[in-house]
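[1] Pasting a predicted model and its sequence here:
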Amino acid sequence: MTTNAPSTETVGLYGADASPDEQRAALREGRAPVAVYGMGKIGLPLALVYGETSGAVTGVDVDPERVAALADGNNPFEHEPGVSGLLSELVADGRFTSTTDGEAAAATARVHVIVVPTVIDGDDDPDLGALEAVTETVRSGLDPGDAVFVESTVPPGTCAEVIQPILTAGDREPGEFGLAHTPERTASGRALRDIRGSYPKVVGGVDAESGRVAALVYDEVSDNEVVRTDSARTAACVKLFEGVYRDVNIALANELATLTDAFDVDVIEAIEAANTQPYCDILTPGAGVGGHCIPYYPYFLLDGVADPAPLIRTARSVNELMPGFVVETLVDGLATDGPVEGATVALFGVAYRAGVPEARASPAIDVAHRLDRLGATVLAVDPILDELPEMPAERVDIDEITERDVDAAALVTAHEEFGHVDWRAFEREGPEGGRRGITVVDGRQALDLSETAHSVYTVGRGWR
């Protein structure tokens, strides 16, 4: 495949006199070069899809080791299908380059795409420090006619109230460049597929021309339709509403699961039957909600909101309490054998989601801290994480955990590998020669331990 290297004559898309077809051609031919700031788990696949489209993309990251790896065509996110092959192809063809020099990339780009992490601080307030720093970098090379797209999840109003003032500081004026929020709608493990068009792409500009340019560009990037909202603020709310919907729905499922004993029913069975009605779509309860998204979205949405918003806040509280429910249940199960203080507990799964090697906001971290405060020794097993996050636990290899003397176990993340663990190996000889099991809390309805002597509590099903 030939390289669509940008010519020395680059063109801006915002406020351009050229026709929409001519602007699309400029993007496809590399005459509107793109810089993507943030080569994380979403930024890299996004840059590669831009590379497929335009052939002139620079990936920017502050980590020199990551940039060096990318320059050699090495993918740091091996769990993402298709990324390794596409990265190698685009690097070889010169359609994707990488650098730590954000200012140099900004100086040559005409389309700037920001996709850096946004998190919350210790007071549950949005921390936009990384986003603001990257925006300063973009400003250093911003030219009239450029377009800036913010893919990062942000509180409503961030583009107009935070990003635009930074970009216009100095000699830039509003109306010289485009600025739009184009929220990512991407799940780990399926990034390329989602970016290419699993869902409609939402865009919203700070002005009408910004929205037009964003819609034009993403109509080329995505195979799905582009939904253009009336403003960047609305586009931000769309992404946050999606996350809060899931948070509230999961909270309902989790609260129902905690009432399993009171109802004296299998809540999972009841949910599955209820969901056969097309207007009912209750999600599955579990040990808690983690990741880069759902735990943060309610706080982004409510940033600066004086109204109490009790449903959103209560749902977040319910989900944040689920690790405590797991620990309380485990302690109750241990009570027949002795106190949790001094017990050894095997914690299965630290990644926030099965099969995804990331642990941000994982409920397993809270479970470990709670057990540690109660005086238990925690052994953490996770076959897909390179290292544990900061937590009070000893890491144990999955092939070695059955050799340890454990009193209880909690499954927090349902990695496929845990189905191959020899759970019978945790059984002990009983006082009269029989087999005696341990207490197991299954937080994901993932274990079939019916042929063991273990005392098993499944979240949403109760004790067996």
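    Great, that's in hand.

[2] contacts and neighbour counts: CA atoms only from here.
    OK.

[3] got the buried residues for the host helix or strand of Ser210?
    Secondary structure from DSSP states H and E places Ser210 in helix 208-221. Buried residues in helix 208-221, defined by neighbour count with 16 or more other CA atoms under 10 Å: 209-221.

[4] Quickly note the distance from Ala274 to Lys41.
    36 Å (CA to CA, to the nearest Å).

[5] of those two, who's got more company?
    Using other CA atoms under 10 Å, the more surrounded residue of Ala274 and Lys41 is Lys41, with 20 against 14.

[6] try this one side by side with the last:
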Amino acid sequence: MNNLKTVTVVGLGKIGLPLAAVFANNGFEVIGVDINEEVVRHVNQGKSHLLNEPGIDQLVKDAYKKNSLKATTNTAQAVRKSDVVVVIVPVLIDENDQVDYQYIDRAVLEIARGIQKGTLVIFETTVPTGDTRNRFGKKIEEISGLKMGVDFYLAYSPERVYSNRILQDLKNYPKIVGGINKESLELAATFYKKALNGSVINVKNLETAEFAKVAESVYRDVNIALANELAMFADQHNVNILDVIQAGNSQPFCHLHHPGVGVGGHCIPVYPYFFINRGLKEGLITKAREINDQMAKYAVDVIEEEVGSLENQNILILGLAFRENVKETTKSSTLLLIENFKQKKANVFVHDPLFTDKEIASFGVIPISVDHQIVKTIDVVVLQAYHDRYKHLTFDPFTNCKLVFDGRNVLPREQIESLGIRYKGVGL
């Protein structure tokens, strides 16, 4: 283990950069790799490109001062110089819910071109069960001529962190580690103990580690779907679902999640398809996806029931991002809301403090400021992503607003209703 000194982190996104910075501050020489030249330039200046990620700016600056973190766009060259390669490149699904490997396949190709005998390669990207061995490992073997488990070591350790608290989660969550053989597992486990100063859970093989990560996400998706289904049923029976959840969760075996207008992001609405597309086509997982994706339509139908026809009504959606305080639109419920409102021939406006007007307009909607006089023309407000900016939002200027639909059940109901505006939530 003492010979493992140089680490290449492939992918300097919201998880890769924090990993690289932590490694670089824990005794390793780190080379970060990214295809985005601006990201590379920032890192080489000691700066983080990430927003709303506590502690990362200082950590990158510290690594820069130690000269222990550099960045490049040349993957093969970085891998050639490294003892350990950690891969954290996105794997998503396409419009047909099929796995999209384009980014990670490109990265694996370059890794294979630069890998040297004795290198430890660890994948952290969430992937379908079996891919580390059967897709990535075999591709590295094919191109490099090296044999996994013999000439290079191969391990899988899923990222398990949450945006806006990544450094905290890296410190507190144990790392799950699986290897292609005993030697790979031991090397990877020892590496993470030193690189993260945390605990490690060793599992039997690569596939167990891969499966565990997807199972975590599926659990959350199914639980949210249950909460959403119960919330819709509660609406029919004049019951407040938040009261139900608080009461129910006082029983230690009950862990009901909270309902909402939908589920977005790179993880929860994506990873269930890693099981569904490998044969788990019927059952709770598939049904959960259907329920969570229909919540946007449910919200629009409730709004129409409250205010009448939505044709030419001015609808303002608060939050383009898939969740609070994260500048990311992947699988955002706002996109489904936009689609459903447009089917009703409504005029759709969007506000999000994390995005520029140009970025918002690219989604075919009208960007507005909540501080502009135009809010007087808004008929319905829908909260989708509860950014910090909205915690202090006053609805007094919305003089024409008939209804506020609180898609996250967090807005001040009494204040809104005191203005003569109707309030609706999910299951309230």
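    Ah, there it is. Computed from a predicted model, the values in this text were never measured in an experiment.

[7] TM-score for this pair?
    The TM-score (TM-score structural alignment, normalised by the length of the second structure) is 0.95; 421 aligned residues with a CA RMSD of 1.5 Å.

[8] about what we covered before: switch the buried residues of helix 208-221 of the first structure over to a markdown table; also include distance to Ile398 of the first structure.
    Listed next are these as a markdown table, based on distance: CA to CA, whole Å:
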| residue | distance to Ile398 of the first structure |
| --- | --- |
| Glu209 | 55 |
| Ser210 | 51 |
| Gly211 | 50 |
| Arg212 | 52 |
| Val213 | 51 |
| Ala214 | 47 |
| Ala215 | 48 |
| Leu216 | 49 |
| Val217 | 46 |
| Tyr218 | 44 |
| Asp219 | 46 |
| Glu220 | 45 |
| Val221 | 41 |
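
[9] what's the most distant pair in those?
    Spanning the widest gap among the buried residues of helix 208-221 of the first structure are Glu209 and Val221, at 18.5 Å by CA to CA.

[10] most centrally placed residue in the first structure?
    His292 (3.7 Å; CA atoms, centre = their mean).

[11] which residues touch the counterpart of that residue in the second structure?
    Counting by TM-score structural alignment, His292 of the first structure corresponds to His266 in the second structure. Residues in contact with His266 of the second structure (CA atoms under 8 Å, 6 or more residues apart in numbering) are 92, 330-331.

[12] Kindly recompute the last result at 7 Å.
    Counting by CA atoms under 7 Å, 6 or more residues apart in numbering, His266 of the second structure touches 92, 330.

[13] In terms of helix, strand or coil, where does it fall?
    coil (DSSP: H, G, I helix; E, B strand; the rest coil).

[14] Relative to Gly260 of the second structure, how far out is it?
    On the measure of CA to CA, His266 of the second structure and Gly260 of the second structure end up 17 Å apart.

[15] for Ala288 of the second structure, same thing?
    Distance from Ala288 of the second structure to Gly260 of the second structure, by CA to CA: 13 Å.

[16] do the same with Lys81 of the second structure
    47 Å.

[17] of these two, who's got more company?
    Comparing Lys81 of the second structure with Gly260 by other CA under 10 Å, the one with more neighbours is Gly260, at 24 against 17.

[18] Does that one touch Val426 like I think?
    Yes: the pair Gly260 of the second structure / Val426 is scored as a contact, 6.0 Å apart, by CA atoms under 7 Å.

[19] which residues are common contacts for those two?
    By CA under 7 Å, 6+ apart, Gly260 of the second structure and Val426 have these common neighbours: Gly407.

[20] where exactly do the helices run in the stretch 1-150 of the first structure?
    Listed in chain order, the helices found in the stretch 1-150 of the first structure under DSSP state H, counting those that start in this stretch are 20-28, 43-54, 64-71, 83-93, 102-108, 129-140.

[21] The stretch 251-400 of the first structure: helices as residue ranges?
    260-263, 267-274, 297-301, 310-320, 322-334, 363-373.

[22] so which of the ones you listed is the most packed in?
    helix 297-301 (a mean of 24; mean count of other CA atoms under 10 Å).

[23] in the superposed pair, what's the mean gap between it and the second structure?
    Overlaying the second structure shows helix 297-301 of the first structure at a mean distance of 1.0 Å from the equivalent residues (mean CA distance after the TM-score superposition for the first structure).

[24] neighbours around the aligned partner of Val459 of the first structure in the second structure, how many?
    In the second structure, the residue paired with Val459 of the first structure is Val426, using TM-score structural alignment. Per other CA under 10 Å, the neighbour tally for Val426 of the second structure reads 27.

[25] list the contacts for Val426 of the second structure?
    Going by CA under 7 Å, 6+ apart, Val426 of the second structure touches 231, 259-260, 407, 409.

[26] Make TSV out of those and add distance to Leu4 of the second structure.
    Output for the contacts of Val426 of the second structure, formatted as TSV (distance: CA to CA, whole Å):
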residue	distance to Leu4 of the second structure
Ala231	52
Pro259	46
Gly260	46
Gly407	49
Asn409	49
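
[27] Could you find the counterpart of Val331 of the first structure in the second structure?
    So Val331 of the first structure corresponds to Glu304, using TM-score structural alignment.

[28] in terms of contact, does its match touch Gln313 like I think?
    No: applying CA under 7 Å as the test, Glu304 of the second structure and Gln313 come out as separate, 10.2 Å apart.

[29] got a list of what Ser198 of the first structure touches?
    Contacts of Ser198 of the first structure were listed using CA under 7 Å, 6+ apart, and they are Asn224.

[30] That should have said Val348 of the second structure, apologies.
    Val348 of the second structure neighbours (CA under 7 Å, 6+ apart): 314-316, 338, 365-366.

[31] Distance check, the equivalent of it over in the first structure against Ala287 of the first structure.
    Under the alignment (TM-score structural alignment), Val348 of the second structure maps onto Val378 of the first structure. From Val378 of the first structure across to Ala287 of the first structure, the span is 17 Å (CA to CA).

[32] cool, Ala147 of the first structure as well?
    Using CA to CA, Ala147 of the first structure is found at 42 Å from Ala287 of the first structure.

[33] Which of these two has more residues huddled nearby?
    Neighbours were counted for Ala147 of the first structure and for Ala287 using other CA under 10 Å; Ala287 has more, 30 against 27.
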